[in-house]
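Trainee: Structure for the following, please:
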Amino acid sequence: MDLYPVKAQFLSGEEVELRLDTDGHICEYAEVSIYHLNDLVYRQKVADFTGNILISVGKYDTTFAGYGASVTVCTGNTRILLETAFDVVENPKRSLRYGFLSDFTQDDADNGAVEWLNKCHINMVQYYDWSYRHDHLVADQEFYTDMMGKPISRKTVKDKIEKCAEHGMHSIAYGAIYAASKPFFEKHTNWALYNSCQKPFVFIDVFYIMNIAKDSPWRHHLIAEYRKAITKMGFAGIHMDTYGFPKTAYSHLEEKPELIRLDQEIPSLINQTREELAGANQDPYLIFNNVGNWPVYFTAAAKQDAVYIEVWNPYERYSHIAQLIDEARQLSGDQRPIILAAYLEPFRKDSRERAMNAARILTAAIVSNGAYHLLQGENQAVLTQGYYSDYTRLSEKDAAILRRCNDFMIRYLDLFYDEELRNVSMTHMGWDNYEYQCQSHPVSTYGEANKLWLTIREKELRKCLYFVNLCGCENDYWNKGKDTPIPQENIRIVVQVDSPVKGVYAASPDREAMQAQAIQYTDFESDKGAFIEFVLPRIGYWTVVWIDLQGENI
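Mentor: Predicted coordinates for the structure are as follows:
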């Protein structure tokens, strides 16, 4: 059996529907419960049905919230618990979960990829290498091969765009900002960028790097190609890709070569693209790839819809993941989602078990710090490197595990992506800080191996503690395979509070049910003030604890 929302995301006031697939079982009844955090907000009972049904669970007028759906199906003497999640937003751009598609032959038209991404709540999909040429995006013919020799059906691309729209998913056209084919370069040699030896830049002997400067004809050509992708193919936006290198280059637009800094040109390119595409689509999605975090200091405030960072060495440790997210949040003024494209090579180079452990830990870390992880795409696949078409297919079991992590992320959206939550991990724990204490287990606030990684975020009436288990992990490199973390039990936590506590709750995707559990706690006072103490029974991979306060004086 299976349970999932009919759309990846719902708008405020929109009727929310869940699909229950029963695999042909005759069902006596199904009990449907909808939760917002720890509160039950909706319940109904559906009786006597067979096959697949749609269950309407109401309309929600919230501007931004995640919900958990639990359905208990009774078939004879058997009761089966099914869980999923959905979110409701006023503006879809406030929460962007990025996935990918890269297979576009005729045979891929109905390969189940869009349906799978919908079950994983992916609401923004990058169409990787869908185009005819990087300098001529929309093909003139139905069947063509791209610059890497990959066969593509234009109809398949368009059909997937339409199918994504039906599921509330936004299709984003891949379009490198400066790549061109050799024939195009040979016709426009003065449009290219040149190295300090005045030789043209060429990437993997295929892609010639073109001049994106404001006065370059290439910039105008590029934006025109982006516009065609939206108007002719129906894309909702553009993924503006880069390769990281070069960062400086010479322009040959004038008789004398002129040195330009790309980090000074890229922000205006993003802004100009936004302005010119607004006429083709009322509010196009625009994503720029900061490869290796460059040049995020200049682009984070540009007119784009997310701060998107492709993570490479030397950002190689778990602490670097938190660092990237915190810096991006500060640079963007918390005005847009943060997406980390962190590809996992253990799926190619290590055992599947160790690769899955690495994936579960990394996704938990990224989400706990308030960002989104680009890893999943196609039909039950993950990325292992920068060339998306060489993805790795997951087993049914492993795909279900990562899908459950996505369910957890959406169910507790309010705890992960509330802009009011401030990360205080490095200032409120350790040394002579008494605000947060773990009195039973080794804890790290920056992802050290063989410890519980604790991230702490808080706002006026809520304190959130995010535990990622690194106990038994031999290193803190995020792109290395990991042994299964050793479960930790009876974790004793002390938290200083300035207001009476309304409740303490914990939830985990590792448990049989994702429903929040109320945690018993005790109050006590010391010369440092008022505190609460509680014990977490167990931490497997990932556990979230939140403390809600009443807002009154103690």
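
Trainee: Only C-alpha atoms from now on, for both contacts and neighbour counts.
Mentor: Noted.

Trainee: Tell me which helix or strand Y226 sits in.
Mentor: helix 217-233 (DSSP states H and E).

Trainee: Likewise for I366?
Mentor: According to DSSP H and E, I366 maps onto helix 352-368.

Trainee: Return the distance of whichever helix or strand comes after that helix from the chain's centre.
Mentor: Moving toward the C-terminus from helix 352-368, the first helix or strand encountered (DSSP H and E) is strand 372-374. Its chain's average C-alpha position is 2 Å from that of strand 372-374, according to Cα atoms, centre = their mean, to the nearest Å.

Trainee: same check, this time on stretch 393-405
Mentor: The answer for stretch 393-405 is 16 Å, by Cα atoms, centre = their mean.

Trainee: Contacts for it, please.
Mentor: 84, 119-120, 356, 360, 363-364, 379-382, 509 (Cα atoms under 8 Å, 6 or more residues apart in numbering).

Trainee: Give the buried residues for it.
Mentor: The neighbour-count check on stretch 393-405 (16 or more other Cα atoms under 10 Å) flags 393-394, 398-399, 401-405 as buried.

Trainee: Looking at the residues you listed, spot the one nearest L465.
Mentor: Of all the buried residues of stretch 393-405, the one with the least separation from L465 (Cα to Cα) is C405, at 17.3 Å.

Trainee: Could you measure from the closest one over to Y477?
Mentor: 21 Å (Cα to Cα, to the nearest Å).

Trainee: if we can go back for a sec, what's the helix holding Y226 packed up against?
Mentor: Counting contacts by 3 or more Cα pairs under 8 Å, 6 or more residues apart in numbering; DSSP states H and E, helix 217-233 packs against helix 262-277.

Trainee: ok, and what's touching the helix it packs on?
Mentor: 212-214, 219, 223, 226-227, 246-249, 284, 286, 288, 295, 298-299, 302-304.

Trainee: now the strands: where do they sit in the stretch 101-250 of the chain?
Mentor: Ranges of strands in the stretch 101-250 of the chain, per DSSP state E, counting those that start in this stretch, are 124-127, 143-145, 151-153, 170-176, 179-180, 193-194, 202-203, 207-209, 237-241, 248-251.

Trainee: another one to check against the first:
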Amino acid sequence: MALIPDRATYAPGHPVVIELSAPAPADGMAVVSRLNEIVRTVPVAALATMADLGSFDRGGYGVRIGSAVTAFDVLDDPFERPRYGFVVEITEGVDVPEVSRFFRRLHLNLAQFYDWAYRHSQLMPPGQHYVDPLGQERDLGTVDRMAGALADAGTVPLGYSAVYAIGSDEVADWGESLLLRSDGEPYRLGEDFLVLVDPAEPRWLEHYLAQLEQVLEGTALRGFHLDQYGWPKFATRGDGARVDLSASFVALLGAVRDRMPGARFMFNNVNDFPTLATAPTPQDATYIEVWAPHTELQDLATLATDARAARPEHPPILSAYLSCYREDGAQSDEASANRAAGLVMATAFSHGASHLLLGEDGHALTDPYYPRNHELAEGSIDFFAAWYDFAVRYGDLLFDPAAQDVTGSFTGGINEDVVLTGADFSTKADAGAVWTHVVRTPLGLVIHLINLVGQTETAWDAGKNPTQALAGASLELALVREGTEVWFASVDEPDMVALPRTGTSASAQTDALSAGQSSTVFSLPALQAYSIVFIPEDGLG
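Mentor: Predicted coordinates for the structure are as follows:
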């Protein structure tokens, strides 16, 4: 039995209703928890297919009915904890309720409508039925039905749009706006497909803003995914002006907000260009599409950390396409790709970010052209549901804007505050070790444990070996008050449990770098792919 919230996220005061995919087999209870505390229990009668849990304060919560689990969060704004999904099929025959059901089950509270528009420079189509620039059939009525259904279920529908692309047959109309190469030729995407213009050139900017306004007035889309291609960084404009694209993007984003103050939108920083410039602009999220040389899990961590530093109020979204799903359709290969996705999610969540991968009614992205995606098996959907449940349930710890990475001063090397024993532990994403990351949050200290013991490499876009569960590890903590409970949860066992104390340890002060601290020793459960240890703030001392 699956538990599915009736919304991807909830506003304060909105009742939380959980759908049961099959009638409850017997009388039972819905147990709602927040971190390490049970905050409410609600009776669930035999044969019930719904459980109304009431309304809750802002935060993340877990729900258990028997052996089935889910999660929900209550937010003032979905962009406080964005979970981004995608929609590609927008034709009359698409099963809109099934797409909405998937978004609700995975708590995807933002949706990108990919290539929904008629043309890059004319977003609204001339009629209800039309074909996109690459020949895919589209239906404007379905766009509105899909956007409305997702919005009703707590997901913000955003329409894709490239900010500086015109058709190759429009060059004569935009000569002064063109972005030119050093040889005087315009920058192109494909020989006869698209030509690029300066997004901040006044005549183009006015035209483009009017196009966006028409979308907001004429569809159920509530905002935009604003795209670029990552090049050029600098160019000469058709009228002879020198163009710094970083500055042009900043000007564009400010103009969109000034013209459409209620629109929701984000901008694609392709391969981190130009995140430091665009992150502080008045958009709603920081979004980074990841490419080489950012090929390792450690690179994802660095991108997330740097983006959070530039815009801490919005957890960054990493768009990291997993081509490893494309190898073939065998279940064993899908399992290997799922394990890769799990490590990407563990990296993102532990560094205060999220991952764009999932959408439709259960598909994973494999390519920047979204119609090239992979349909997931039902078991894989269950796998992803557990990971997204975990991120939602513990969002108060994972995504707080005030969270601080204190790894380098708390564990590893000369640090004695957090000591892990019983295996190889590393503060970096090293194959063969447990990657350890320590974060200070307003609620307490969080120790993230990502199990790379069974891996021989740490490329994020490569199928991964089965996780080697690590048993017998211990945690020595010199920073907890006597009697403090230390809590543990994992994606595989999401309910928080108190770690058992197994003794104490002490180190001698040998020099100025050794504190000679005494520590309490806790036994860790077997470590699966991703686990957290939580020490409440009032227990630190």
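
Trainee: Buried ones among the contacts of stretch 393-405 of the first structure?
Mentor: Counted by 16+ other Cα under 10 Å, these give 84, 119-120, 356, 360, 363-364, 379-382, 509 as buried.

Trainee: For the residues you listed, give me a markdown table that also has distance to E14 of the first structure.
Mentor: Shown next, in a markdown table, are these (distance: Cα to Cα, whole Å):
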| residue | distance to E14 of the first structure |
| --- | --- |
| T84 | 18 |
| K119 | 18 |
| C120 | 20 |
| M356 | 36 |
| R360 | 32 |
| T363 | 29 |
| A364 | 30 |
| N379 | 27 |
| Q380 | 28 |
| A381 | 30 |
| V382 | 31 |
| P509 | 27 |
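
Trainee: what about the residue nearest the centre of the second structure, distance to D244 of the second structure?
Mentor: Here the mean C-alpha position of the second structure is nearest to the C-alpha of S354 (Cα atoms, centre = their mean), at a distance of 2.1 Å. Taking Cα to Cα as the criterion, S354 of the second structure is separated from D244 of the second structure by 29 Å.

Trainee: Tell me how far the residue mapped onto Y417 of the first structure from the second structure lies from L524 of the second structure.
Mentor: In the second structure, the residue paired with Y417 of the first structure is F399, using TM-score structural alignment. Using Cα to Cα, F399 of the second structure is found at 24 Å from L524 of the second structure.

Trainee: Would you check the span in the second structure matched by stretch 482-489 of the first structure?
Mentor: Counting by TM-score structural alignment, stretch 482-489 of the first structure corresponds to residues 464-471.

Trainee: What residues sit buried inside the matching stretch?
Mentor: Of all the residues in stretch 464-471 of the second structure, those buried under the rule 16+ other Cα under 10 Å are 464-465, 467-468, 470.

Trainee: I'd guessed K163 of the first structure sits against V114; true?
Mentor: Yes: contact status for K163 of the first structure versus V114: in contact at 7.2 Å, counting by Cα atoms under 8 Å.

Trainee: ok, the buried ones among the contacts of stretch 393-405 of the first structure vs Y466 of the first structure, which is closest?
Mentor: Distances from Y466 of the first structure to these, taken by Cα to Cα, are shortest for A364, at 8.8 Å.

Trainee: Aligned against the second structure, show me the partner of the closest one.
Mentor: Alignment note (TM-score structural alignment): A364 of the first structure maps to A346 of the second structure.

Trainee: Quick one: the strands in the stretch 251-400 of the first structure, in order.
Mentor: So, for the stretch 251-400 of the first structure - with DSSP E, counting those that start in this stretch - the strands run 258-261, 285-291, 307-310, 338-341, 372-374, 376-377, 381-382, 392-393.

Trainee: so the last one aligns onto which residues of the second structure?
Mentor: Same thing as strand 392-393 of the first structure. So strand 392-393 of the first structure sits over residues 374-375 in the second structure, by TM-score structural alignment.

Trainee: and if you look at the fourth one?
Mentor: Per TM-score structural alignment, the counterpart of strand 338-341 of the first structure in the second structure is residues 316-319.

Trainee: Show me what that stretch is in contact with.
Mentor: 82-84, 285-290, 300, 304, 307-308, 348, 352-357.

Trainee: Likewise for stretch 420-440 of the first structure?
Mentor: Against stretch 420-440 of the first structure from outside (Cα under 8 Å, 6+ apart): 369, 445, 454-459, 490-497, 528.

Trainee: filter the contacts of helix 262-277 of the first structure to the buried ones?
Mentor: Taking 16+ other Cα under 10 Å as the criterion, what is buried in the contacts of helix 262-277 of the first structure is 212-213, 219, 223, 226-227, 248-249, 284, 286, 288, 295, 299, 302-304.

Trainee: Roughly how far does L193 of the first structure sit from F347 of the first structure?
Mentor: As judged by Cα to Cα, L193 of the first structure and F347 of the first structure stand 36 Å apart.

Trainee: Kindly report the same for E435 of the first structure.
Mentor: Taking Cα to Cα, one finds E435 of the first structure at 40 Å from F347 of the first structure.
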